[in-house]
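K.L.:
Structure here, sequence nowhere to be found:
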């Protein structure tokens, strides 16, 4: 435990991240856990963070009554096990029932099993997500290995005020089930969030076709603080990609350009 705490607090210049773009099995948590277990086991190098898509155990389903897990339930424990095995943080969102309400809840699980949570703020009204899931009320900014990270979920991408970098985070993450029909918006908005917030920005999307006949074509991507692609791929196939983020590049760029110093001051209620 003491060794982990030291490693977690020590700032590392290069954060190595594994992003997993996967065709999810519809409403089948056990099959998806097995699928991700195989793909994560195949990662043959040390990474600091593993990022999974939105609702990675079920697909983007409104069938919360039958699919919801309790807070800290089976899939969360699976995430803890993966984090321990790989000595890496793991993040992604699940369908959770907590205090009588359903949430699209992201877990960020540290290698020692401790965790942070974020409930999706902007529920997707076009799919009537708002009629099933309660909206989150607080944004999460967490610290990991000297990096400040802000994890958000899918539809949150369309709302720049919610993502505005008022806390000097280093990395903005979106986990998603973003459909092919609006993938151009996904591509453009990910890049815009990186540029306007002067941070690294990662978007992890699924691929395949769900049982509602929605087609997902991936476009998982990683951008630096100037909007330059460190990784982008319009391939619809499944893949695991390792990307290294350079903290010195971020720091030097911010110090040189100082754009965040000119940002508007505001607070969200």
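P.N.:
Perfect, I can see it now. None of the values given here were measured: they were computed from a predicted structure.

K.L.:
use CA for all of it now, contacts and neighbours both
P.N.:
Noted.

K.L.:
so who does residue 62 touch?
P.N.:
129, 132 (C-alpha atoms under 8 Å, 6 or more residues apart in numbering).

K.L.:
and here's the other structure:
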């Protein structure tokens, strides 16, 4: 089934807030999104990079999963969480759809300038896959992963690329250029959600296959309709070999 849902980028500050307060902010924003929408929250929006509270953050993630799933009734959304696998901590992307967790992907490229490798275990690049929802082929790159051409190649053919981010304002232009280029190169929609904390770039956006950007640094919720016709039109007009193949798992 092909659908044209509303794409929603959530953009809010969460550093220095309690995990519970951040959950309440997420819940309030998701309640404003339309039915059957696809929303994205910034990277680690419930805990931030709580290096001094990793165990507490992982425990909170485990206890909140059922509530996070309920927030997706009638819609779809994604976010990343600090989780503990055996004895190691991972930054895991979670995609919830109609009340269920349907996809998990671990961050494979850790940001060395932020010393992530000292606190997180990297995911396996081979586990970066597609998930299909109502005919929309979705891929995910988590923050720093946006910089790697090899990962762009891996997600080639996606209709919608999700970028949850915690991207600093000193490299704001990089974030804007890379996300726009990713949309143009893949002839796909890019939905990116970044933190609105003081040191962050913001620049959350929905970017069309033509590179048109819908963004507003002063809003918590940015929305634009996904339109399959735009993808088909640009791929037919400028044929670079992208095809609409079946994804790994259809919802």
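P.N.:
Perfect, thanks for sending it. Just so it is clear, the structure is predicted and the values come from calculations on it, not from any experiment.

K.L.:
quick one: the most centrally placed residue in the first structure and residue 114 of the first structure, what's the gap?
P.N.:
The residue lying closest to the centre of the first structure (C-alpha atoms, centre = their mean) is residue 175, at 3.7 Å. For residue 175 of the first structure, the distance to residue 114 of the first structure (C-alpha to C-alpha, to the nearest Å) stands at 20 Å.

K.L.:
The second structure: helices as residue ranges?
P.N.:
Along the second structure, the segments classed as helices by DSSP state H run 19-31, 54-70, 149-154, 172-186, 228-237.

K.L.:
tell me the most buried of those helices?
P.N.:
Greatest average neighbour count among the helices of the second structure goes to helix 172-186 (a mean of 19), per mean count of other C-alpha atoms under 10 Å.

K.L.:
mean shift between it and the first structure?
P.N.:
Once the two models are superposed, helix 172-186 of the second structure sits on average 0.8 Å from its counterpart in the first structure (mean C-alpha distance after the TM-score superposition for the first structure).

K.L.:
Not counting that helix itself, show me its contacts.
P.N.:
With contacts defined as C-alpha under 8 Å, 6+ apart, helix 172-186 of the second structure is touched by 146-147, 152, 156-158, 167, 189-190, 192, 201-203, 207-213, 242.

K.L.:
give me that answer again for 7 Å
P.N.:
156-157, 189-190, 201, 203, 207-211 (C-alpha atoms under 7 Å, 6 or more residues apart in numbering).

K.L.:
do the same with stretch 193-206 of the second structure
P.N.:
Outside stretch 193-206 of the second structure, the residues that reach it (C-alpha under 7 Å, 6+ apart) are 9-15, 40-43, 163-169, 172, 176, 190-192, 213-217, 222, 224.

K.L.:
Can you turn the buried part of those residues into a PyMOL selection?
P.N.:
In PyMOL, this line selects whichever of those come out buried by 16 or more other C-alpha atoms under 10 Å:
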select buried, resi 9+10+11+12+13+14+15+40+41+42+43+163+164+165+166+167+168+169+176+190+191+192+213+214+215+217+222+224
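
K.L.:
Filter the contacts of stretch 193-206 of the second structure down to just the ones in strands.
P.N.:
Taking DSSP state E, the ones among the contacts of stretch 193-206 of the second structure that sit in strands are 9-10, 40, 163-165, 190-192, 213-215, 222, 224.

K.L.:
Among those residues, give me the pair with the biggest separation.
P.N.:
Spanning the widest gap among those are 165 and 224, at 18.9 Å by C-alpha to C-alpha.

K.L.:
Near residue 72 of the second structure, how many other residues are there?
P.N.:
26 (other C-alpha atoms under 10 Å).

K.L.:
Which position in the first structure pairs with it?
P.N.:
Matched to the first structure by TM-score structural alignment, residue 72 of the second structure sits across from residue 83.

K.L.:
how far away is the nearest residue to its match once chain neighbours are set aside from residue 86 of the first structure?
P.N.:
Nearest residue to residue 83 of the first structure, sequence neighbours excluded (C-alpha to C-alpha, 6 or more residues apart in numbering): residue 111, at 4.7 Å. From residue 111 of the first structure over to residue 86 of the first structure the distance is 8 Å, taken as C-alpha to C-alpha.

K.L.:
In terms of neighbours, single out the busier of those two.
P.N.:
A side-by-side neighbour count of residue 111 of the first structure and residue 86, using other C-alpha under 10 Å, places residue 111 first with 25 against 20.

K.L.:
quick one: what's aligned to that one in the second structure?
P.N.:
Using TM-score structural alignment, residue 111 of the first structure sits opposite residue 98 in the second structure.

K.L.:
just how off-centre is stretch 218-229 of the first structure within its chain?
P.N.:
Chain-centre distance of stretch 218-229 of the first structure: 14 Å, with C-alpha atoms, centre = their mean, to the nearest Å.

K.L.:
Kindly apply the preceding question to stretch 188-207 of the first structure instead.
P.N.:
The mean C-alpha position of stretch 188-207 of the first structure is separated from the chain mean by 11 Å, C-alpha atoms, centre = their mean.

K.L.:
Quick one: map residue 172 of the first structure onto the second structure.
P.N.:
Using TM-score structural alignment, residue 172 of the first structure pairs with residue 161 in the second structure.

K.L.:
before we move on, the earlier item: and of the helices of the second structure, who's closest to residue 87 of the second structure?
P.N.:
helix 54-70 (10.2 Å).

K.L.:
In terms of secondary structure, what does that closest one contact?
P.N.:
The helices and strands touching helix 54-70 of the second structure, judged by 3 or more C-alpha pairs under 7 Å, 6 or more residues apart in numbering; DSSP states H and E, are strand 76-85.

K.L.:
ok, now with 8 Å
P.N.:
Secondary-structure packing of helix 54-70 of the second structure (3 or more C-alpha pairs under 8 Å, 6 or more residues apart in numbering; DSSP states H and E): strand 76-85, strand 88-97, strand 100-106.
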